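K.L.:
Got a predicted structure plus its sequence, pasted below:
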Amino acid sequence: MEEIKFDFEDLKVYQKTLDYIDFVYNLTDKFSKHEQYGLISQFQRASQSIALNIGEGYGETKPLFIRYARISKGSIRECVVCTTIALRRKYITIDENIESRKRLAEISKMLAGLVSFVKLKIAESKNN
């Protein structure tokens, strides 16, 4: 049977976000179990929110997509805070902290580029 794909699944930023979710799950597997309903849950949900908002917003109007992309960027900042807390609690290493931040910075730049492209398309459509 043929696999059904949605347009947003081909976005590189979406694929990078899925990779980051896997990264977060691997990190949080090592956290203290008493964090199951605290930092583990928050970190996993924040990472998921990046991808969820990309997927949800991509099928909407261009201005609405920009709004969802901004929400994704907020979730990126939330992941930065979760990373910092995890480092301070010694749940992750300095290298894992650096890797998390690199990935988040890359996703953030990709989202910013996509938003710029969408804004350009909005401006072009107003001029035509």
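P.N.:
In hand now; what should we look at?

K.L.:
switch to C-alpha atoms for all contacts and neighbour counts from now on
P.N.:
Noted.

K.L.:
middle-most residue in this protein, spatially?
P.N.:
residue 50 (3.1 Å; Cα atoms, centre = their mean).

K.L.:
so it sits right up against residue 75, yeah?
P.N.:
Yes: Residue 50 lies in contact with residue 75 (Cα atoms under 8 Å); the separation is 5.7 Å.

K.L.:
Got another one to weigh against that:
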Amino acid sequence: ISNSFPKDETYNLVSQIRRSTLSIPTNIAEGCGRNSDKEFNQFLNIALGSATETEYLILLAKDLNYLNEENYLLLDQQINTIKSKIYTLKNKLIQQ
């Protein structure tokens, strides 16, 4: 969807959205390779931060009229699903 944003946003908002979304699974994967649940949990916290950043950036894109309401709602739902899954995983780590 970010391909449809204005070209002058390529190195600004588009780049930031792509970095924050890429950071979510990257931190989860890196955390999986750590030696303890405590370390893994820290990487899940970072992934949640990136997900929240992405959530804000898509709201900003909507406010700037780069996203229509339908696309915004779809992306917002998807990012909130991801955040919910990360929270669930964090809670399972804590309960162990």
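P.N.:
Thanks, I have the structure now. Because the structure is a prediction, the values reported are computed rather than measured.

K.L.:
Quick check: TM-score for this pair?
P.N.:
With the length set by TM-score structural alignment, normalised by the length of the second structure, the two chains reach a TM-score of 0.95; 95 aligned residues with a Cα RMSD of 0.7 Å.

K.L.:
For the residue nearest to the centre of the first structure, give its distance to residue 91 of the first structure.
P.N.:
Distance of residue 50 of the first structure to residue 91 of the first structure, given as Cα to Cα, to the nearest Å: 22 Å.

K.L.:
what do you get for residue 38 of the first structure?
P.N.:
Taken as Cα to Cα, the span from residue 38 of the first structure to residue 91 of the first structure is 13 Å.

K.L.:
go on, residue 67 of the first structure?
P.N.:
33 Å.

K.L.:
Equivalent analysis for residue 82 of the first structure, please.
P.N.:
11 Å.

K.L.:
buried set for the top helix by length along the first structure?
P.N.:
Longest helix of the first structure, by residue count under DSSP state H: helix 94-127. Neighbour-count burial for helix 94-127 of the first structure flags 96-97, 100-101, 103-104, 107-108, 110-112, 114-115, 118 (criterion: 16 or more other Cα atoms under 10 Å).

K.L.:
need the contact list for residue 62 of the second structure.
P.N.:
If you count contacts by Cα atoms under 8 Å, 6 or more residues apart in numbering, residue 62 of the second structure has them with 68, 69, 72.

K.L.:
Please pull up the equivalent of the second one in the first structure.
P.N.:
Residue mapping for residue 69 of the second structure onto the first structure gives residue 94, with TM-score structural alignment as the criterion.

K.L.:
Leaving out the residues flanking it, which one is nearest to its match?
P.N.:
residue 87 (6.9 Å; Cα to Cα, 6 or more residues apart in numbering).

K.L.:
corresponding residue for residue 79 of the first structure in the second structure?
P.N.:
By TM-score structural alignment, residue 79 of the first structure lines up with residue 54.

K.L.:
Enumerate the positions of the helix or strand harbouring that match that are buried.
P.N.:
With elements taken from DSSP states H and E, the one containing residue 54 of the second structure is helix 37-63. Neighbour counts over helix 37-63 of the second structure (16+ other Cα under 10 Å) mark 37, 40-41, 43-55, 57-59, 61-62 as buried.

K.L.:
what helices or strands is the longest helix of the first structure leaning on?
P.N.:
helix 12-28, helix 62-88 (3 or more Cα pairs under 8 Å, 6 or more residues apart in numbering; DSSP states H and E).

K.L.:
Make TSV out of the ones you listed and add distance to residue 46 of the first structure.
P.N.:
Shown next, in TSV, are those (distance: least, Cα to Cα, whole Å):
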stretch	distance to residue 46 of the first structure
helix 12-28	9
helix 62-88	5
